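My questions concern the predicted model and sequence given below.
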Amino acid sequence: MARTHGAEVRRVRLWRWRRNPLRRRSDLIEAWVLLAVLVLALSAAVFAGLTAAGAVDGALAERRDRTRTVAAVLIEDAAHTTPASVSENGDGGVWAPVRWTAPDGTHRTGRAEVEPSDRAGTAVTVWTDPQGRLVSRPPEGAEARFQSVMAGATIGAATAGAGLLGAQFVRSRLQRRRLEEWEAEWRLVEPAWRKRMTG
C-alpha cells in the first residue's frame, strides 16, 4: 500500500454508497447515474448486437434463397488470364471468361473464379440471381456465422461505447457542478478562515 508521511493510505471501495461526512448528495447521484447508465449500455449493447447479428443472418439467408447454382463452361484457358485477374481472396483462383444459359434460355458470358489450371471447355459452377446475372457465391456455414457474429459484436461494441461516452459526459457535468459547489462554499468560509489565520 502507498504511504504518505508515514500514514497508511487506504482506498475505500463503493464510498459513494456508504454514509460518511464527506459524501455529498451529488456523489450519491453520480454513483446511481453511472450504475444505471452502465446497466443500460450493456443491455442495449446485447440487444443491438443480437438484433444486428439476426439481421445479417436473415439477409444472408435471403441472398442464398435468391441465388442458384448454374453449370457454366470456361471459354478460354485460365492460364491465359492476366495477373490482374488473380482472385483477391487468397485461395489461388483466377477470374476467367465463362458462358452459361440464363433461365430465359439466352446464352450469357461473364467472368467467374476458376482454378488456374482449368482449360477452355471445362465445366464450372457459377452463381446467378433470378434474372440469370452472375453474382458472387453467397456465404454459407462458418463463413456466414462469422459475418453474423462480427456484425453483432461490432454493433454491440459501438452501442456500449456510445453509452459509456454518455456516462462520461454525465460524470464530467456532475464533477463540474461539484467543483462549483465547493467554490461557492469556499467563498463563504474563506473570509472567516483568513481572519482566524491572520488574527
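Good, I have the coordinates. Numbering: from 1, shown residues only.

contacts and neighbour counts: CA atoms only from here.
Noted.

Ile29: neighbouring residues, count only.
Close neighbours of Ile29, defined as other C-alpha atoms under 10 Å, add up to 15.

and it, what is it in contact with?
If a contact means C-alpha atoms under 8 Å, 6 or more residues apart in numbering, then Ile29 has no contacts.

So it versus Gly163, what's the distance?
18 Å (C-alpha to C-alpha, to the nearest Å).

Check Trp95 too.
Distance from Trp95 to Gly163, by C-alpha to C-alpha: 45 Å.

what does Ala192 give?
From Ala192 to Gly163 the distance is 44 Å (C-alpha to C-alpha).

More neighbours: those two, which one.
Set Ala192 next to Gly163 and count neighbours by other C-alpha under 10 Å: Gly163 wins out with 20 against 10.

Once you drop chain neighbours, what's closest to the more buried one?
What sits nearest to Gly163 in space, not counting adjacent residues and going by C-alpha to C-alpha, 6 or more residues apart in numbering, is Ala41, at 4.8 Å.

ditto for Thr101
Leaving aside its chain neighbours, Thr101 sits nearest to His107 (4.6 Å; criterion: C-alpha to C-alpha, 6+ apart).

again, but for Pro103
Computed as C-alpha to C-alpha, 6+ apart, the closest residue to Pro103 that is not its neighbour in sequence is Gly132, at 6.0 Å.

Contacts only, for the one you found.
Residues near Gly132 by C-alpha under 8 Å, 6+ apart: Thr101, Ala102, Pro103.

want to compare, so here's the second one:
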Amino acid sequence: MALRGPKVWLWRWRRNPLKRRADRVEAWVVLGVWMLTVFVGVLAGMTVSRSVEDGLARERVEWRPLVARLAERAPGTASENGDVSRAEHVWAEARWTAADGSPQSGQVRVLAGSQAGSPITVWTDREGRQVTRPVTESQARVRASLIGGVAGVCAALAPLAAGRAVRRRLERRRMDQWDAEWSRFGPMWGRTTG
C-alpha cells in the first residue's frame, strides 16, 4: 500500500516534472470513468423512470372501476365507531359483470360484517381481470423517481467497478516497474567513490 500525504484536489492535472506516463494515463482513466459513470447512471435512471411512469399512466387509462356485489356476508363484525382501521377489513367473495358481459368473481377487501349483496368497487384491466386500484399521478411520479434512482445507481456501479479494476491494474503495473527500477539501481547505492 502506498503512503499518501494530504489530499490535494486535481493533483493528477498539475504540472510536475516527476509525473510519469502512467500517472497521465491514470488521470485520463479516472476522468473517463467518472464521466461514463455519471452518463450511464443518469441515462439509465431517466429511461427506467420514464418507462415506469408511462406504464403507470397506461394503467390509469386502461383500468376501469366496476360495481361488484358481495356474494357472501363478510366474516367478523362491524365496529360501531366511525373510524375504521385496516384490521377491520377482511377478504370476501364478490361477483361482477365484465365489460364484455361475462360473469366474474374474486376476493376483495371489505369491512368486517358487510352484508351479502352490498355494492363494492373493483378495478379491472382491459381483459376483465381484477387488478388493484391504479396509482395517482403524484404517486406514480414518486414511484418512478425512486425506481429510476435505484436503477441509475445500479447501472452506474458497472463502469465504476470497471474503472476501479483498470486503476488497480495500472497501480500493480506501476509498482512492478518501480520494483524493476529499484532492483537495477538499488545495488549502486552501496558503492562508494574513492
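Good, I have the coordinates. Worth saying up front: this structure is predicted, and the values here are computed from it rather than measured.

one step back: for the corresponding residue of the second structure for the residue nearest to Pro103 of the first structure, helix, strand, or coil?
Residue pairing (TM-score structural alignment): Gly132 of the first structure is matched to Gly128 of the second structure. Look at Gly128 of the second structure: counting by DSSP: H, G, I helix; E, B strand; the rest coil, its state is coil.

Next, Val52 of the second structure: secondary structure please.
Applying three-state DSSP: Val52 of the second structure is helix.

For the first structure, which residue occupies the most central location?
Taking C-alpha atoms, centre = their mean, the centroid of the first structure lies closest to Thr154, which sits 1.3 Å from it.

Surely Val150 of the second structure and Thr47 touch.
No - using C-alpha atoms under 8 Å, Val150 of the second structure is not in contact with Thr47; the gap is 11.9 Å.

Tell me which stretches of the second structure form strands.
64-70, 89-97, 103-111, 119-124, 130-131 (DSSP state E).

got those as TSV, with distance to Glu137 of the second structure and mean neighbour count columns?
Listed next are these as TSV, based on distance: least, C-alpha to C-alpha, whole Å; neighbours: other C-alpha atoms under 10 Å:
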stretch	distance to Glu137 of the second structure	mean neighbour count
strand 64-70	16	19
strand 89-97	26	19
strand 103-111	24	17
strand 119-124	17	18
strand 130-131	18	18
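
and of those strands, who's closest to Arg172 of the second structure?
Taking C-alpha to C-alpha, strand 130-131 is the member of those nearest to Arg172 of the second structure, at 56.6 Å.

Which neighbouring elements make contact with that closest one?
strand 119-124 (3 or more C-alpha pairs under 8 Å, 6 or more residues apart in numbering; DSSP states H and E).

all helices for the second structure, in order.
21-62, 137-185 (DSSP state H).

possible to save these as TSV with distance to Ser114 of the second structure?
Listed next are the helices of the second structure as TSV, based on distance: least, C-alpha to C-alpha, whole Å:
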stretch	distance to Ser114 of the second structure
helix 21-62	28
helix 137-185	30
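
who touches the aligned partner of Gln147 of the first structure in the second structure in this structure?
In the second structure, the residue matched to Gln147 of the first structure (TM-score structural alignment) is Arg143. Shown in contact with Arg143 of the second structure (C-alpha under 8 Å, 6+ apart): Val52, Glu53.

From Val150 of the second structure, how far out is Arg143 of the second structure?
11 Å.

One more: Ile120 of the second structure?
Counting by C-alpha to C-alpha, the gap from Ile120 of the second structure to Val150 of the second structure is 37 Å.

try Glu62 of the second structure
Going from Glu62 of the second structure to Val150 of the second structure by C-alpha to C-alpha gives 27 Å.

do the same with Ala44 of the second structure
Per C-alpha to C-alpha, Ala44 of the second structure is found 10 Å from Val150 of the second structure.

check the fit of stretch 30-49 of the first structure onto the second structure and give the mean distance.
Superposing on the second structure and averaging over aligned pairs (mean C-alpha distance after the TM-score superposition for the first structure), stretch 30-49 of the first structure comes out at 1.0 Å.

what does that stretch correspond to over in the second structure?
The alignment of stretch 30-49 of the first structure onto the second structure (TM-score structural alignment) spans residues 26-45.
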